[in-house]
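Asks: whatever this is, show me its structure:
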Amino acid sequence: MTDNSSTDQAALPEIEHATVRVIALSGYGDIGRNMTIVETRDDMIIIDVGVMFSDPLHPGVDLIISDYTYVAERLAKLRGVFFTHGHEDHIGGAPFLLSEIAEGLDETIPFYGLPLTRSLLSEKIKEHGLTDYVDLIATQSGDVIEAGNLEIEFFSVAHSIPDSAGIIVHTELGALVHTGDFKIDHTPILGQTTDLARLSEIGDSGTFLLCADSTYADVAGYTLPEETIRPVFEQIVSNAPGRIIFATFASLISRIQMIADTSLDTDRKIFLNGRSMLRATKFARELGHLDIEENRLLSLDQFKRSSNDRTIIVCTGSQGETNAALTRMANETHPHVSIGRGDTVVLSSNPIPGNETAVSNNINKLTALGASVIHNKVANVHVRGHASAEELKLVQHLVRPEYFLPAQGEYRHLIDHQKLASDVGAYSESLLLGTDGDVFDFVIDTNNDTNTSHLRADQVGKIKSDYVFLDRGRKFPTSQEAINERLLLSDNGLLAVFGVFRKSEMKFIETPSVHAYGLDISTGRLTEDLESALSQQIKNYPHASITPEILENLAEDVLRNLVVEETSMRPDFLINFVIN
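Replies: As a prediction, this is how the structure comes out:
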C-alpha cells in the first residue's frame, strides 16, 4: 500500500551513534516489491529488491518496481544487498536498482544469496549487461558476513523454492530478525527446514526487532506439508489415460521433483516447457536440488518424435499468464503442443489474487478442447509456501522481540499479524505498523537519575516510495497520470476527427473524417451530422474570427451530444482542424 505523502528525505533526523534505522521501503501493505533497508550512522544494507507484477488496473505496464532515490543518495554507506530467496517479488528489482546506481559506484557492490538465488540473480544481471557493477557471492545458511559494523547471518527456512533463507542483522542494539518468506514443514521434499533452534537461540540472546512474513496471517492453523499432495499426484499419474500436463511455478522445484518421483515406475518421459521453467530446472539440477536422470527428460526434438500419450509435460502458466506455455496451449497457439481428448491438465497452484479470471478462462478453453482439468478446487494438488497463523505465532514466541514489525503482505495481513503477536503476549507498545516508506529509528534511552536504560522505537518520517512503472521495458515517471488516461480510454473510447476548412469560402474542402475507437457507433452518420451542424453554426461567426480552436470546440460539443444521445458514453476527443 503506497502512500504518496512523504517527508523530505533531507529532513529526516541525523542517525546518532548506537541508533539503528529501519526503513519499510516497499512490500509493507501490498504483495510484491519486497525491500527493507537497515541503516546505522556509518553503514547501510538492503534486504531484498523485488518487483510487483502488473494487473488490469495498470494497462500497458509490464512490471512495477520501487523508488530507489534514498539508496542512490547514500551509496557511500551501502555495504551490500542481501537476498532471502529467488522469487521475483524478492530479486526481480535487482537489475533495475543496479542500473540506477551503477554510475555512482566507486567499486562493485556485493550481492549475497544462497546458491540458487545467486544463479537466478546472475542470469538477470547478465541479461541487463550489468555484470561489471556487481560482485555476486553465494552463501550458505549459517554464514555470517561483515558489512561495516554490521554482521549479517543467513539461517535456513522452508519455502516453495530451494535455498531460501531468513536474515539476522547483528547490531549494537542486538539482533534484527527478518524471516523472508517461510513456512514450517518438518518433512520437506528437498530436506530444507526452518531453523527453529536458531530462532530460539537468537531469542534467548536478545532480539530488538522481528520483521516477519504476513502473507497468510489471516489463515488459521498450519500450512500443510508438501508431502500431503504426493498421493494425489501418484493417483493422477497412475490413472491418466493419456498425456499429462502439469502447470506450476518454474521455481517450485520440490513440486517438479515430486512429479518426477511419482512417474519413476512408469514408462512416461518428461518434457520441460517454458523459458523460465528450463532456466530454473537447469540451475536446480546443477546445484543438486533436482534429481531427474537425463534419459527421462525429452529434448524438443525427442518430444516431437515421441508417443504423445505417454508423455508428462511440466510447464509454466498456472496463473493464466498471457505468454506462458499453458495459456498458449489453451489458445491453440503453442508451436509444439495441441490439447485434445485424453489429455489430463493439472493446475498445481492457487490463483494469485487478480489472476482468477485468466485462470478460469484457461480452464474453460482447455476443457472445450477435450482435456480433463484438475485444479485445487477439485483435488488437493497444491499447498502454500507461506506460514499460516499458528506458525507465525510460534516464531513470535521463539524470537520474543522487543519490537515487532509485520512485513510482506497487504495492509489487512499486517493488521492480522499484529493481532497474532498480541495473542502470544506482545505488548501493544511493542507492535509497530509500517507502510511503504515508513522510517523507524531504534535507540537506547538512558535515565541518568535512575541509571536505567531501555530501547525506544520512533517513527521519524516517511520517504518517497511510489510505484515506478516499467512500460514495455521502459521506465517512465511514477505519476499515475499516464495509467489513468489509459484506463479512461479503455472505459470511454476515443473519437478522432480531422478536417481542412477553407476560410475564404467558409466551408470544408472535404467532409471531415471521423474515426471511433472503442465505441459501437456508426461513424458515417456522425460524419454527416457533424458536417451539417458545423455548417449551420459557423454562419454565426464573422470570417475573420474563425480559428481552428473555435472549429474544434464546436465539433466536440456536437459530437459529445450525438454520442451521449446514442450510447450514453462520454468519450475522449482528438480533434484537429487546419484552416486553409
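Asks: please make it C-alpha for all contacts and neighbour counts, starting now.
Replies: Noted.
Asks: can you name the element that comes right after the host helix or strand of residue 454?
Replies: Using DSSP states H and E, residue 454 sits in strand 452-462. The helix or strand immediately downstream of strand 452-462 is strand 468-471, counting by DSSP H and E.
Asks: quick one: residues in contact with stretch 220-231.
Replies: Under the contact criterion Cα atoms under 8 Å, 6 or more residues apart in numbering, stretch 220-231 has outside partners 183-189, 255, 258, 262, 380-391.
Asks: do the same with stretch 270-286
Replies: The contact list for stretch 270-286 (Cα under 8 Å, 6+ apart) reads 116, 119-120, 249-251, 253, 260, 290-292, 296-300, 303, 311-316, 324-325.
Asks: repeat that for stretch 76-86.
Replies: Outside stretch 76-86, the residues touching it (Cα under 8 Å, 6+ apart) are 42-49, 71, 90-91, 109-114, 116-118, 120-121, 147-148, 161-167, 180-181, 251.
Asks: which stretches in the stretch 1-150 of the chain count as helices?
Replies: All helices of the stretch 1-150 of the chain, identified by DSSP state H, counting those that start in this stretch, fall at 69-72, 88-91, 94-101, 115-127.
Asks: deepest of the ones you listed, which one?
Replies: helix 88-91 (a mean of 24; mean count of other Cα atoms under 10 Å).
Asks: just how off-centre is it within its chain?
Replies: The chain centre lies 7 Å from the centre of helix 88-91; the measure is Cα atoms, centre = their mean, to the nearest Å.
Asks: cool, stretch 442-458 as well?
Replies: The answer for stretch 442-458 is 40 Å, by Cα atoms, centre = their mean.
Asks: also stretch 120-138?
Replies: The answer for stretch 120-138 is 20 Å, by Cα atoms, centre = their mean.
Asks: one more, please, to line up against the first structure:
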Amino acid sequence: MTPLGGVGEIGKNMWVLEIGDEMLIIDSGVKFPENDLLGIDLVIPDFDYVLKNKEKVNGIVLTHGHLDHIGGLPYLLKELKVPVYGTKLTLGLLEGNLKEHNLLKDTRLKVVHSGKAVKVGNFTVDFIRVNHSIADTCALAIHTPLGPIVYASDFKFDQTPIDGEVADFHKLAELGDSEQGVLALFSDSTNVEREGYTLSEKVVGETVDEIFRDARERIIIATFASNIHRIQQIVDAAFKYNRKIAFTGRSMINNVDIARRLGYLQIPDDMIVDIRDCSSLPDSQIVLLTTGSQGEPYAALTRMARGDHYHINIKEGDTVMISASAIPGNEKFVGQTINKLYRRGANVIYEDVSGVHVSGHASQEELKLMLNLVKPKYFVPTHGEYRHLYKHAALAEKTGISRDNIYIAEVGDKIKFTDEKIAKEGNIQSGDILIDGLGIGDVGNIVLRDRKLLSEDGIIIVVVTIDKKGNILVGPDIITRGFVYIRESEELIEAATKRVKDSLKECEESNITEWSVLKNTIRNSLNNYIYQKIKRNPMILPVIMEV
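Replies: Below you'll find the model as predicted:
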C-alpha cells in the first residue's frame, strides 16, 4: 500500500494497492491551498507513479463523494482509462465534476450498493456501510491472499442516523472474527484528539428546530453543500414552520439537484423558490440555504455579509446560522464573516455558541470500537496531520496492537505487508501538483517565490533604450507597481533613476554592451540603495530595448 496523499495532511486522499503485477486505486482527492500558495486553486496528488504503471491498474474504488476523495479524479482520468466504482450518490457527485472537464462520456462509472462486493480485475472489494457527514459513505474491505485490508478513511458510528442506515457492525465484526482475520486496518484519524463519541446528526436537527421556532424574520443557513442529511433536516424544519426555501451558491444548487434526482433529498416542489423571488414574500416565510460556511471570499454568505451579493444582503433582524466548523486554516476568514454579519444587525448562531454542527468523524471511543471490531494484525492510521496519526497509533497500542505492527506513513512510502511484518520497502515519486486556472503543475517553487516577493515588496521596472554600440538613447525610466506611490515618492525615484544612469554611463565608457551584464548592473545599482532608504526588497526587472 502506498499513500499519494492524505497522511500528514488533511485532504488529497489517495492510496495505491499493489499485489503482484496488479494495482487498485483507492480514492483520488484534492486539497485546498494554504495561504502561502498564492494564486493556487487546488492541490492534487502527483500521479507520476500510477501513470508509469497504468497498464497494471484494474480500477478505482471510492469511499464517498467529498472532494478530498474524488476531486482529483478528473485530472487522473484524462490519462488513465479504467472503471470507477462507488455508491450511487458518490458517482452522482463525481458526474458533475467529470462534466465540467468533458470526461463523462469517456468514463466508465460502476454503481455499487453498500453491503455488496464487486470484482475489480482480480481484486474483490466489499463496500461496507458506515456513517459520515455525507450519505452513501462506505468503508472498503479489499481481499488479499494474506487476508482483507479494511480501509475506513472517513467514518463515525451514528446510532440514530437521519436516513435510518446505521453502520454495518455485523460485517466489520464478521471480518474481524473470520478464520484468516483482517490483515490491516487503515482508519480515520481526524478526531483522535476528541474524547468520547461524536454526537449524532439528529442533535443538529433539534437545534435547527429551536432556531426556526424562535426566528421572526428571514433565516439564512450556511453549511457544506455535500451534507445532504443536514440539508434534509433544514428542509423538514422549513416545512414544519411553513417557510419557503431558496438556494444560492453554485455547489449548493448543483448538489441539491443531484441529491433530489437520485432520491437522497425529499423536497416538495412548491416549497422551493428562486432566490430572485424572495423579495416578493414576507421575511417570516423565507429560509435561504447557502454556501460560505468557511468564509471563502467569493462564497455567497461572505458576499451577503459584505453587501455585494446579487440578490440578497444581510439586514437587521435576520437570523444567520453557520452550520459547520472551520476547517483548519479557515478560522480567520470565518471569524471575519461572523463579525461582518453582526455589524449588519444579524443574529448569528455558530458552533462555538450553539449545537449547530456535529462532526462526521469518529472520536476516540468509536476509533477503539473500530479497532476492536476489526481486530487487525497491522494498523496504519490515515486521514490526518502527523500529530493525529501519532496519537491514533498510541490509541491503537492501548487496544492491544503491538507497536511493531503499527506504521505511521509518509506520502510516497511503499508499505509492504507479509505474514511476519509490516515494513517500508522504499519510496516513490510523490508530492503536490498545483492547479492554477487551466494550468496543471506549471507553477512550482520559483513562481511561488516570485509571487510572494511581489505580494510583499512590489516590483520596479527599469526601461532603457540603447543603440548597437551600447549608448543610451532613451531612459532609464522607472515604473513601479506595489512598491511606492510615485507622486508621493518623486525624490526617491529621481535618485534611483540617477544611480541607474550613472551605472550605465560607466558601462558605456567601458564599452560593455552585453545585455546580461547591463541588467545585473541595473539590479546592483538599485538593490542596496532601495534597502538602505526604505528597508524594502522589491523585485527589480530591467527591460533593455535595442534600436
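Asks: circling back to that earlier point, of the contacts of stretch 270-286 of structure 1, buried ones?
Replies: 116, 119-120, 249-251, 253, 260, 290-292, 297-298, 303, 311-316, 324-325 (16 or more other Cα atoms under 10 Å).
Asks: residue in structure 1 matching residue 461 of structure 2?
Replies: Using TM-score structural alignment as the criterion, residue 461 of structure 2 maps onto residue 496 of structure 1.
Asks: equivalent analysis for residue 27 of structure 2, please.
Replies: In structure 1, the residue paired with residue 27 of structure 2 according to TM-score structural alignment is residue 48.
Asks: could you do residue 396 of structure 2 as well?
Replies: Residue 396 of structure 2 maps onto residue 421 in structure 1, by TM-score structural alignment.
Asks: what is the neighbour count of its match?
Replies: 25 (other Cα atoms under 10 Å).
Asks: and the host helix or strand of it, how far out from the chain's middle?
Replies: Under the criterion of DSSP H and E, residue 421 of structure 1 resides in helix 411-423. Centre-to-centre, helix 411-423 of structure 1 and its host chain are 22 Å apart (Cα atoms, centre = their mean).
Asks: give me the mean deviation of it from structure 2.
Replies: Once fitted to structure 2, helix 411-423 of structure 1 is off its aligned match by 0.6 Å on average (mean Cα distance after the TM-score superposition for structure 1).
Asks: for that helix, name the packing helices and strands.
Replies: strand 28-29, helix 389-399, strand 403-407 (3 or more Cα pairs under 8 Å, 6 or more residues apart in numbering; DSSP states H and E).
Asks: now do the shortest one: which range of structure 2 does it align onto?
Replies: Mapped onto structure 2 using TM-score structural alignment, strand 28-29 of structure 1 covers residues 7-8.
Asks: buried ones among the contacts of stretch 76-86 of structure 1?
Replies: By 16+ other Cα under 10 Å, those give 43-49, 71, 90-91, 109-114, 116-118, 120-121, 147, 161-167, 180-181, 251 as buried.
Asks: so of the residues you listed, which ones are in strands?
Replies: 44-47, 109-113, 147, 165-167 (DSSP state E).
Asks: want to throw those residues into a markdown table with distance to residue 485 of structure 1?
Replies: Output for these, formatted as a markdown table (distance: Cα to Cα, whole Å):
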| residue | distance to residue 485 of structure 1 |
| --- | --- |
| 44 | 39 |
| 45 | 38 |
| 46 | 35 |
| 47 | 35 |
| 109 | 39 |
| 110 | 40 |
| 111 | 38 |
| 112 | 40 |
| 113 | 40 |
| 147 | 45 |
| 165 | 41 |
| 166 | 41 |
| 167 | 42 |
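Asks: for residue 268 of structure 1, state which of these is nearest.
Replies: residue 165 (34.7 Å; Cα to Cα).
Asks: gap between the nearest residue in space to residue 53 of structure 1 that is not next to it in sequence and residue 474 of structure 1?
Replies: In this structure, residue 53 of structure 1 finds its nearest non-sequential neighbour in residue 63, 5.0 Å apart by Cα to Cα, 6 or more residues apart in numbering. Residue 63 of structure 1 sits at a distance of 10 Å from residue 474 of structure 1 (criterion: Cα to Cα, to the nearest Å).
Asks: so if I had to pick from these two, which one is more boxed in?
Replies: Each of residue 63 of structure 1 and residue 474 has its neighbours counted (other Cα under 10 Å); residue 63 has more, 23 against 10.
Asks: which residues touch the spatially most central residue of structure 1?
Replies: Nearest residue to the geometric centre of structure 1 (Cα atoms, centre = their mean): residue 52, 2.7 Å. Counting by Cα under 8 Å, 6+ apart, residue 52 of structure 1 makes contact with 31, 32, 33, 63, 64, 65, 88, 89.
Asks: shouldn't residue 446 of structure 2 be within a strand?
Replies: No - assignment of residue 446 of structure 2 by DSSP: H, G, I helix; E, B strand; the rest coil gives helix, placing it outside any strand.
Asks: that one matches what in structure 1?
Replies: So, by TM-score structural alignment, residue 446 of structure 2 is matched to residue 481.
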